[in-house]
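**Q** After the sequence you'll find the predicted model.
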Amino acid sequence: MFIFSIFIVISIVLYVYYKVAIVKSKDGLTQAYFNAKSRICLGSFVLFFTANQYILYQTKLSLFIGIVLLIVGVPQIYRGIKEVKHYRNEWKRLNPS
């Protein structure tokens, strides 16, 4: 599907963007925050790629590989969301406005 291709490209571009932002940042908290955001992008890339491949081929092999990739991708998204919330709250605690 064309829509999955767009989401795949967007998620991989954002993943690379956040990884480059980690290298450019000097603050450890900011680096951890960007790493959590990149984890979400990587998990969504795997998720969209899996859905795209299964819709494209619809074979048992692509189903089994898709299940394995879902087992890898969904926890990445979940852990990334938890880390983003944690580091956002930590930044707000250290930098009150």
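**A** Cool, the structure landed. Numbering: from 1, shown residues only.

**Q** CA only for contacts and neighbour counts going forward, please
**A** Noted.

**Q** Would you mind pulling the contact partners of stretch 13-32?
**A** 34-35, 37-39, 41-42, 87, 91 (CA atoms under 8 Å, 6 or more residues apart in numbering).

**Q** Could you identify the most distant pair in the residues you listed?
**A** L42 and W91 (23.1 Å; CA to CA).

**Q** second one coming, line it up with the first:
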Amino acid sequence: GMVVGSIAGKLSHAVRAVDAGVDFVIVQGYEGGGHTGEVALSVLLPQVVDAVGDRVPVVAAGGIYDGRGVAAAMLYGASGVWVGTRFMLTPEANTHAKYK
């Protein structure tokens, strides 16, 4: 009964995760805060959508912080987006003031 996803920074990682049975895959481009991927989301996302998008939902992550980024991800075939670093600036986040 638990839903399981996996973060992938390479096409091969996404395919392997889906083959292993994950319910969805998060495609992470190098634009994401603190990540070390080597491929831009605009390149990686369509590749993953083409490879596994007919089997599981594909979620886009990396550098998405406004409606334009969401729209672009959807045009590339994403089922949704994963936003992280953007929320570190909110009053609700316990981010240190010097980092904000």
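**A** Good, I have the coordinates. As the structure is a prediction and not an experimental result, all values here were calculated from the model.

**Q** Mind checking the TM-score on these two?
**A** TM-score of the superposed chains, computed with TM-score structural alignment, normalised by the length of structure 1, equals 0.27; 50 aligned residues with a CA RMSD of 4.8 Å.

**Q** Would you mark the buried spots in whichever helix or strand Y18 of structure 1 is part of?
**A** Here Y18 of structure 1, judged by DSSP states H and E, is contained in helix 2-24. By 16 or more other CA atoms under 10 Å, the buried positions in helix 2-24 of structure 1 come out as 4, 7-8, 11-15, 18-19, 21-22.

**Q** still on that earlier bit, taking the contacts of stretch 13-32 of structure 1, please make a PyMOL selection of just the buried ones.
**A** Only the buried entries of those go into this PyMOL selection, using 16+ other CA under 10 Å:
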select buried, resi 34+35+37+38+39+41+42+87
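
**Q** just checking, what's the longest helix in structure 1?
**A** Counting residues, the longest helix found in structure 1 (DSSP state H) is helix 60-94.

**Q** Would you indicate which residues of it are buried?
**A** In helix 60-94 of structure 1, counting by 16+ other CA under 10 Å, buried: 62-63, 66-67, 69-70, 73-74, 76-77, 80, 83-84, 87.

**Q** packing partners for the longest helix seen in structure 2?
**A** Ranked by residue count, the top helix of structure 2 under DSSP H comes out as helix 41-52. Here helix 41-52 of structure 2 touches helix 11-19, strand 24-28, strand 58-61, going by 3 or more CA pairs under 8 Å, 6 or more residues apart in numbering; DSSP states H and E.

**Q** Can you add mean neighbour count and distance to A71 of structure 2 and give these back as JSON lines?
**A** Listed next are the helices and strands packed on helix 41-52 of structure 2 as JSON lines, based on neighbours: other CA atoms under 10 Å; distance: least, CA to CA, whole Å:
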{"stretch": "helix 11-19", "mean neighbour count": "16", "distance to A71 of structure 2": "22"}
{"stretch": "strand 24-28", "mean neighbour count": "25", "distance to A71 of structure 2": "16"}
{"stretch": "strand 58-61", "mean neighbour count": "28", "distance to A71 of structure 2": "11"}
